[in-house]
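Peer 1: Attaching a predicted model along with its sequence, questions to come.
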Amino acid sequence: MLADKRILLIIGGGIAAYKALELIRLLRGAGAAVSPVLTRAGAQFVTPLSVAALAGSPLHQDLFDLTAEAEMGHIQLSRAADLVVVTPCTADLMAKMAGGHADDLATTLLMATDKRVLIAPAMNVRMWEHPATQRNLARLRADGVLVTGPTHGDMACGEHGPGRMAEPADIFAAIGAALHDGPLKGRRILVTSGPTHEPIDPVRYIANRSSGAQGTALAAALRDLGAKVTFVTGPATVPPPPGVQVLHVETARQMLEAVEGALPADAAVFAAAVADWRVAQEATQKMKKDASGLPVLAFAENPDILATVSRHRLRPGLVVGFAAETENVIAHAQAKRLRKGCDWMVANDVSPATGIMGGTENAVHLITETGTENWPRLPKTEVAARLAARIAAHLTGQPE
């Protein structure tokens, strides 16, 4: 799978560093060459001997190795790889990467490389949720850094929550996807995201509370599995992920036009919160308050994008809809799946008390013709990873 690929593996300081040893084994078993870099903190958790023995290549630790640096060894090392992987990527390493620091071998390599970088964050739940870490994460994503994990789980510190490093097999899959050898390699997938804005006049519009976070996370997860993703997004507050084709739209009619223009595709996932109605006659000038009283707005129905694509002559092999409900969630979503003609429906409760619409977590029900699966409340990134894995399994004929 990874024959002749060269991985520069940076092992950070954290209890999860022991998982890097299993990752090295997986990479070498797939035919990849691994050049390991062990940080000073990482050496507190795994030994240089064990890393070098498993990698089967020299271990690098010191920036000021005079023999290597006489030939600018850190430049050569950073450029010779096909992919740079940081695992575990601690809060400290993330901060240094986001700030452009280069005060040791690992950070200097990360600054000097011209290759893609994949990080697997691992830290205490409070450190992960800290605003500084989230700012750094957003900065790294914006810079094009790939991210896998973290997941929810028990931690060595005794706490439970997000911050647990992804398992070696999951990191291995993300590496394959980053090198375009993931299970969705060669597949074209369409994803819609965000709200639509339906204008009332030049300064006012009808919209909803969607941030676009779930659709963005899903596009990134599908990209990381090797898919060529076309991302059609309304005016979301969450920026689109790097590495996908982005089509910006404002209204439902514009979204439908962009979606039809992106066909054919192997699968289409409609995560956008499209407005059901628009103002029938948009005012060309700003509407004013005056003595005539309140304005009367006449509405027209927007095109049904999900139903249109489900019955399209270029219908994708898998069509997935989203149902945002506030009551009778599963019953309404089951009926919607049949009414729209899609294959799967992802339903969630967006009542204000749930904090899901516009929030960072989601609790969904996956509805197919065979039944309903109830998923626990998870970060939207983890919901996206699960759904992307199910889509990959379906398209490749693997057990779901």
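Peer 2: Received the coordinates, thanks. Residues are numbered from 1 along each chain as shown.
Peer 1: Please make it C-alpha for all contacts and neighbour counts, starting now.
Peer 2: OK.
Peer 1: List the contacts of Gly14.
Peer 2: 41-42, 45, 88, 90, 122-123 (CA atoms under 8 Å, 6 or more residues apart in numbering).
Peer 1: at 7 Å instead, please
Peer 2: Going by CA atoms under 7 Å, 6 or more residues apart in numbering, Gly14 touches 42, 45, 88, 90.
Peer 1: hang on, Gly194 packs against Ala275?
Peer 2: No - Gly194 lies out of contact with Ala275 (CA atoms under 7 Å); the separation is 10.6 Å.
Peer 1: more neighbours, these two?
Peer 2: Set Gly194 next to Ala275 and count neighbours by other CA atoms under 10 Å: Gly194 wins out with 30 against 19.
Peer 1: gap between that one and His332?
Peer 2: In this structure, Gly194 and His332 are 21 Å apart, going by CA to CA, to the nearest Å.
Peer 1: so where do the strands sit in the stretch 201-350 of the chain?
Peer 2: Along the stretch 201-350 of the chain, counting by DSSP state E, counting those that start in this stretch, strands occupy 205-206, 228-233, 245-248, 267-270, 277-279, 299-301, 318-325, 344-349.
Peer 1: what's the closest of those strands to Leu118?
Peer 2: Closest to Leu118 of the strands of the stretch 201-350 of the chain is strand 228-233 (CA to CA; 18.1 Å).
Peer 1: count of neighbours near Gly212?
Peer 2: 26.
Peer 1: Contacts only, for it.
Peer 2: So Gly212 contacts 193-194, 236-238 (CA under 7 Å, 6+ apart).
Peer 1: ok, and here's another one to check against it:
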Amino acid sequence: MLAGKRILLIIGGGIAAYKSLELIRLLRGAGASVAPVLTRAGSEFVTPLSVAALAGEPLHQDLFDLTTEAEMGHIQLSRAADLVVVAPCTADLMARMAGGHADDLASTLLMATDKRVLIAPAMNVRMWQHPATQRNLALLARDGILVTGPEVGDMACGETGPGRMAEPRTILAAIEVALGAGPLAGKHVLVTSGPTHEPIDPVRYIANRSSGQQGTAVASALRDLGARVTFVTGPASTPPPQGVTVVAIESAREMLAAVEAALPADAAVFAAAVADWRVKNAAGQKLKKQAGAPLPTLEFAENPDILATISRHAQRPSLVVGFAAETETVVAHAQAKRLRKGCDWIVANDVSPTTGIMGGGENVVHLITDAGVEDWPRLPKPEVARRLAARIAEALTATDPKDTA
């Protein structure tokens, strides 16, 4: 799988750097060559000699190496590889990548490369859960950066939780996917995201608090597995991901039209928070407040049910996944919704104000299928998306996607 491939491996500063030595061994055993880059902080955890010896190549550490920089060595190094891997990728490295810094060899290579980049985050659990780290993670995902891990477990600092770097064999598998076609290659997946805006008049509308974070993360994760993604999005505060076909809409009726125009698809994920109703008597001009005049009366009409429509469509995707945002009796309501709408899976979550999920960076979901209910722990939304994308990939390669959960 990796025979003849060249990996530019950037080793960041963290105790997990020792795992990078095993990763080098695995990569070379799989037939790849490794160009190693060790950050200054990384050299506090593993020695330059051990890295160079295992890689069988000279180690790169300094940006201003006069021997190589005479030929713009950092540019050559960044583009000669088939894939750039950062393992471990510390919170600091993630922040510098997100901010576009280029003040040392590692960050300069990451800015100069024209190849895909895979990071394996590793840090203390509190650092991983910090809002700044999660913002940077979301930004990197939108930029097309691939992510594997982190895993949950005991850490060197004595704390337990998400933050452990993925094991070398897990990173190797992610590298193989990144360099291969990916399990969803040749598949078309439709994703809806964000809120819809239903006009009251030309300047006012009815909407909800959906940020579009989860739908954007799902589209990114499916893209990273090789799918061709059509991303139909309402006016969300989260920018759409790169590397997908973006169709921007405003209202529920526009979203349904865009979804039908995107068919056929192998799978569809309806993560958008679509308004149930629209204003039937929307004004053509801005409504004015006038002293003594009666208050305007809004008449409502039911919006089209996009999930139910596509679940019974003549061009129905083989796998239809809906989302259920609930504030009470979450699982029971979602189970009933799956049967009522006719979709295959429902991803249910509690969006009560106290959860911080609507518009927040984390989610707690229940995956509901014919097989039952699977409860997932509270996770960052990109990790929820990666898990869901992996399940979709598994389902689409099975004989009957509806039976795989």
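Peer 2: Everything's here; your move. Predicted model, so just to flag it, every value in this text is computed and none were measured.
Peer 1: what TM-score comes out when they're superposed?
Peer 2: Here the TM-score for the pair of chains, by TM-score structural alignment, normalised by the length of structure 1, is 0.92; 400 aligned residues with a CA RMSD of 2.3 Å.
Peer 1: ok so, going back, now for the contacts of Gly14 of structure 1, which pair is the farthest apart?
Peer 2: Using CA to CA for every pair in the contacts of Gly14 of structure 1, the one that comes out farthest apart is Phe45 and Thr90, at 13.1 Å.
Peer 1: which helix of structure 2 spans the most residues?
Peer 2: helix 381-396 (DSSP state H).
Peer 1: how about that helix: buried residues?
Peer 2: Judged by neighbour count (16 or more other CA atoms under 10 Å), helix 381-396 of structure 2 contains these buried residues: 381-386, 388-390, 392-393, 395-396.
Peer 1: Just name the closest of the residues you listed to Arg316 of structure 2, please.
Peer 2: Closest to Arg316 of structure 2 out of those is Leu396 (14.0 Å), distances taken as CA to CA.
Peer 1: From His188 of structure 2, how far out is the closest one?
Peer 2: 11 Å.
Peer 1: for Ala80 of structure 2, same thing?
Peer 2: For Ala80 of structure 2 relative to His188 of structure 2 (CA to CA), the value is 31 Å.
Peer 1: The two: which is more packed in?
Peer 2: More crowded of Ala80 of structure 2 and His188, by other CA under 10 Å: His188, with 22 against 16.
Peer 1: Please name the residues that touch the closest residue to Pro48 of structure 2 other than its chain neighbours.
Peer 2: Leaving aside its sequence neighbours, Pro48 of structure 2 sits nearest to Leu59 (CA to CA, 6 or more residues apart in numbering; 6.8 Å). Residues near Leu59 of structure 2 by CA under 7 Å, 6+ apart: 36-37, 48, 52.
Peer 1: Next, format these as JSON lines and append secondary structure and distance to Gln285 of structure 2.
Peer 2: Output for the contacts of Leu59 of structure 2, formatted as JSON lines (DSSP: H, G, I helix; E, B strand; the rest coil; distance: CA to CA, whole Å):
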{"residue": "Pro36", "secondary structure": "strand", "distance to Gln285 of structure 2": "64"}
{"residue": "Val37", "secondary structure": "strand", "distance to Gln285 of structure 2": "62"}
{"residue": "Pro48", "secondary structure": "helix", "distance to Gln285 of structure 2": "70"}
{"residue": "Ala52", "secondary structure": "helix", "distance to Gln285 of structure 2": "70"}
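Peer 1: Emit the ChimeraX select command for whichever of those residues are buried.
Peer 2: Selection command for ChimeraX covering only the buried members of those, criterion 16+ other CA under 10 Å:
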select :36,37,48,52
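Peer 1: related to what we said a few turns ago, nearest approach to Thr368 of structure 1 belongs to which of the strands of the stretch 201-350 of structure 1?
Peer 2: Closest among the strands of the stretch 201-350 of structure 1, using CA to CA: strand 344-349, at 4.7 Å.
Peer 1: can you tell me the mean distance of the helix or strand just after that closest one from structure 2 after alignment?
Peer 2: Using DSSP states H and E, the helix or strand that follows strand 344-349 of structure 1 in sequence is strand 361-362. Here strand 361-362 of structure 1, set against structure 2 after superposition, deviates by a mean of 1.4 Å using mean CA distance after the TM-score superposition for structure 1.
Peer 1: Would you mind pulling up the elements that the helix or strand that strand 361-362 of structure 1 is followed by packs against?
Peer 2: Next helix or strand after strand 361-362 of structure 1 toward the C-terminus (DSSP H and E): strand 364-368. Applying 3 or more CA pairs under 7 Å, 6 or more residues apart in numbering; DSSP states H and E, one finds that strand 364-368 of structure 1 contacts strand 344-349, strand 371-374.
Peer 1: I'd like the distance from the first one to the chain centre, please.
Peer 2: What it means is strand 344-349 of structure 1. Put simply, strand 344-349 of structure 1 sits 19 Å off its chain's centre (CA atoms, centre = their mean, to the nearest Å).
Peer 1: Much appreciated, bye for now.
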